[in-house]
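**Q** Here's my sequence, what's the structure:
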Amino acid sequence: MTISLATINRYPIKGLKAQSLESARLSSSKGLIGDRLFSLARGSAGYSLPHHIPPAAISILDLENEERLAKLEARYDDDNQTLQLLRSGQERPLAQARVDTPLGRSLISQFFADFLGDSRRGLPRLIDSEEALAPSDWVSLINLASLSDIERVARQKLDPARLRANLWIEGARAWEERDWNGSRFRLGEAVLQVTAPLDCSSSANVNPREAQRDINLPLLMRKGFMHQQVGVQLTVLEGGRIQQGDRLLPFTQ
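**A** You can find the predicted model right below:
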């Protein structure tokens, strides 16, 4: 049975829609290059620059607490460090700026302040994810056949984007990935090892098309399958380029 890579997603800003890629680079120290580089936070107004906000004073925004973020897609250009924000399904950017400059970050932050409002809780700011979150050096993977089985239990179609995984594979048997813990695979130029299950979170309750909560997916998983695993986490042992259509092959050495 041939297992292949169907989709590559990265999330330049945590909580926003994915930037879908035909190819990408994996790194043993950074996982999927360009993934979750930035976060949105509400913090103390007494700090003038995002990188001066101490972690204890901020609240990270994501789909678990702000479903309106699902209306937006972030695209990041690695070469010139430009961030674009688009409304889902549109190609004309709502905002665009270089995020390697204080002015550019201020422009992006101001866009989110206008978009989200509610300044009583503090204005949203764009910050480097590493300032508030543990750096992620792993990538996430879901099996589209397993998602089809979840749809059977849910009795409705479920957009794979709900699960916010980096890699979608096709050609595997449903739930085959639950037996992969510790296994090593080659994907394109990279070598990956399955190191942990990927559990369903409440962010999957948000319909990525409607930006509204319309299902309790963790509860459905517990009732229907007696677990919440929707995929796997992989550590990058050897970095390299991957692209859509690459085969996922067992790796032994």
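**Q** drop to CA atoms for contacts and neighbour counts, all remaining ones
**A** Will do.
**Q** and G104, that one's in a helix?
**A** Yes: the assignment for G104 by DSSP: H, G, I helix; E, B strand; the rest coil puts it in a helix.
**Q** can you pull out the helices in the stretch 151-253 of the chain?
**A** Here the stretch 151-253 of the chain has its helices, by DSSP state H, counting those that start in this stretch, at 217-225.
**Q** can you give me the strands in it?
**A** For the stretch 151-253 of the chain, applying DSSP state E, counting those that start in this stretch gives strands covering 167-170, 184-187, 190-199, 206-207, 212-213, 229-238, 240-243, 248-250.
**Q** Looking at these, which is nearest to A134?
**A** A134 lies closest, by Cα to Cα, to one member of the strands of the stretch 151-253 of the chain: strand 229-238, at 15.0 Å.
**Q** Return the list of helices and strands in contact with the closest one.
**A** Secondary-structure packing of strand 229-238 (3 or more Cα pairs under 8 Å, 6 or more residues apart in numbering; DSSP states H and E): strand 23-27, strand 138-143, strand 190-199.
**Q** CSV please, covering those and showing distance to M226.
**A** Supplementary listing: the helices and strands packed on strand 229-238 in CSV, determined by distance: least, Cα to Cα, whole Å:
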stretch, distance to M226
strand 23-27, 33
strand 138-143, 18
strand 190-199, 12
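**Q** next up, for comparison:
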Amino acid sequence: MSGHVTQLWRHPVKSHGREALGGVTLTRGQTLPWDRHWAVVHDSSKADGSEWVPCQNFSIGSKAPNLAAIDAKFDEATGQLTLTHPALGRLVFNPDTKGEQLIAWAGALIPQNRAQSERVVRAATQGFTDTSFPSISIMNAASHRDVESHLGGPLETERWRGNIWVDGFAPWEEFDWIGKRLSIGAAELEIKERVIRCKHTTASPKTGARDIDTLSLLNEGWGHQDFGVYAEVTRSGKVEIGDTVEAL
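**A** Sure thing, here's the model as predicted:
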């Protein structure tokens, strides 16, 4: 069975905004370009970007739900990143040279009882994804519709923070791909493991308020709290909206 690509997303600063793409070139053994390329380290962490570290070292949406409402647009030519938030307005800055502007802008979104945002770091080896290997996350649109059916209403796909959305497959078929390879456009990826979900998905990407208990939805409906799969690029190539997706 084959399907097609319906959405492509990157998240330049981990947990601080998402950006829709029309196409992207994937490189073997690397994360999606500019995805989680930067992260905001909190004041209880010593992370400096020199190596991959777990998400607990950063200011993230599971601890600060209001971060979920940030949208992003990155200009690769100039290095300028534009972030928008319904309560904060717009910020245009360079994450490499003006990270303190992001701390000042988004710091108010961090609850006072949590570790506070301190500095922006750039990933030296791989993007700050939630896996120790350079992963790209793949989401199945049919599985999302199944969750919406269980919920009894619409649910924003942005809650899942996936990189590549595919359609044309059976609900939850993506879990059968683990250990196999997937051809997506000109690229090929090996499916490694399920994505275990956290409280970030409970927050609205429009308002940042926790409004839907997605974790209970998954546990009650399917006996797990997994959505999507992590993959690793095994063959470099261009991927665009509408490209064919085929399990090998």
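**Q** Out of the helices and strands packed on strand 229-238 of the first structure, which gets nearest to A41 of the first structure?
**A** Of all these, strand 138-143 comes closest under Cα to Cα, at 22.7 Å.
**Q** The closest one vs the second structure, average offset?
**A** In the superposition against the second structure, strand 138-143 of the first structure averages 0.8 Å from its aligned positions (mean Cα distance after the TM-score superposition for the first structure).
**Q** Could you check that strand and say which residues are buried?
**A** 138-143 (16 or more other Cα atoms under 10 Å).
**Q** which bit of the second structure covers that strand?
**A** Counting by TM-score structural alignment, strand 138-143 of the first structure falls onto residues 135-140 of the second structure.
**Q** Export the strands of the stretch 151-253 of the first structure to CSV and append columns for mean neighbour count and distance to F38 of the first structure.
**A** Listed next are the strands of the stretch 151-253 of the first structure as CSV, based on neighbours: other Cα atoms under 10 Å; distance: least, Cα to Cα, whole Å:
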stretch, mean neighbour count, distance to F38 of the first structure
strand 167-170, 21, 20
strand 184-187, 21, 26
strand 190-199, 20, 21
strand 206-207, 22, 21
strand 212-213, 16, 23
strand 229-238, 22, 20
strand 240-243, 18, 22
strand 248-250, 16, 29
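**Q** Compare those and give me the one nearest Q156 of the first structure.
**A** strand 206-207 (12.2 Å).
**Q** if you line the two up, which stretch of the second structure does that closest one fall on?
**A** With TM-score structural alignment as the criterion, strand 206-207 of the first structure aligns to 203-204.
**Q** Can you show me the helices along the stretch 1-150 of the first structure?
**A** Under DSSP H, counting those that start in this stretch, the stretch 1-150 of the first structure gives helices at 102-116, 144-154.
**Q** Out of the ones you listed, flag the one nearest A70 of the first structure.
**A** That would be helix 102-116 among the helices of the stretch 1-150 of the first structure, by Cα to Cα, at 11.9 Å.
**Q** and that closest one, what other elements does it pack with?
**A** Going by 3+ Cα pairs under 8 Å, 6+ apart, helix 102-116 of the first structure lies up against strand 95-98, strand 124-128.
**Q** so where is stretch 159-166 of the second structure in the first structure?
**A** The aligned range for stretch 159-166 of the second structure is 162-169, by TM-score structural alignment.
**Q** Could you report the distance from the residue nearest to the spatial centre of the second structure to T125 of the second structure?
**A** Closest residue to the average C-alpha location of the second structure: R161 at 3.5 Å, with Cα atoms, centre = their mean. Note on R161 of the second structure: its distance to T125 of the second structure, by Cα to Cα, to the nearest Å, is 21 Å.
**Q** Same question for L218 of the second structure.
**A** For L218 of the second structure relative to T125 of the second structure (Cα to Cα), the value is 33 Å.
**Q** who has more neighbours, the two?
**A** The neighbour comparison of L218 of the second structure against T125 (other Cα atoms under 10 Å) goes to L218, with 18 against 13.
**Q** How about the contacts made by the equivalent of that one over in the first structure?
**A** In the first structure, the residue matched to L218 of the second structure (TM-score structural alignment) is M221. Residues near M221 of the first structure by Cα atoms under 8 Å, 6 or more residues apart in numbering: 150, 227-229.
**Q** circling back: JSON lines please, covering the helices of the stretch 1-150 of the first structure and showing mean neighbour count and distance to A6 of the first structure.
**A** Putting these into JSON lines (neighbours: other Cα under 10 Å; distance: least, Cα to Cα, whole Å) gives the following:
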{"stretch": "helix 102-116", "mean neighbour count": "17", "distance to A6 of the first structure": "31"}
{"stretch": "helix 144-154", "mean neighbour count": "17", "distance to A6 of the first structure": "9"}
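**Q** so which of the ones you listed gets nearest I127 of the first structure?
**A** helix 102-116 (8.3 Å).
**Q** and that closest one, how far from the chain's centre?
**A** Between the centre of helix 102-116 of the first structure and the centre of its host chain there is 21 Å, according to Cα atoms, centre = their mean, to the nearest Å.
**Q** Quick one: work out the angle between it and strand 124-128.
**A** 140 degrees (axes from the mean of the first three to the mean of the last three Cα atoms, to 10 degrees).
**Q** contacting residues for A70 of the first structure?
**A** 15-17, 63, 206-211.
**Q** so which of those would you say is closest to L158 of the first structure?
**A** N207 (8.4 Å).
**Q** Might you report the residue contacts of the closest residue to that closest one other than its chain neighbours?
**A** Nearest non-adjacent residue to N207 of the first structure, counting by Cα to Cα, 6 or more residues apart in numbering: R213, 6.0 Å away. Neighbouring residues of R213 of the first structure by Cα under 8 Å, 6+ apart: 67, 205-207.
**Q** Please identify which of those residues is nearest to H51 of the first structure.
**A** Out of those, the member with the shortest distance to H51 of the first structure (by Cα to Cα) is E67, at 24.8 Å.
**Q** can you count the residues close to that closest one?
**A** 21.
**Q** What is the equivalent residue in the second structure for it?
**A** Per TM-score structural alignment, E67 of the first structure is aligned with P65.
**Q** list the contacts for its match?
**A** Contacts of P65 of the second structure (Cα under 8 Å, 6+ apart): 200, 203, 208-210.
**Q** The helices of the stretch 1-150 of the first structure into JSON lines, with extra columns for distance to S183 of the first structure?
**A** Shown next, in JSON lines, are the helices of the stretch 1-150 of the first structure (distance: least, Cα to Cα, whole Å):
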{"stretch": "helix 102-116", "distance to S183 of the first structure": "41"}
{"stretch": "helix 144-154", "distance to S183 of the first structure": "18"}
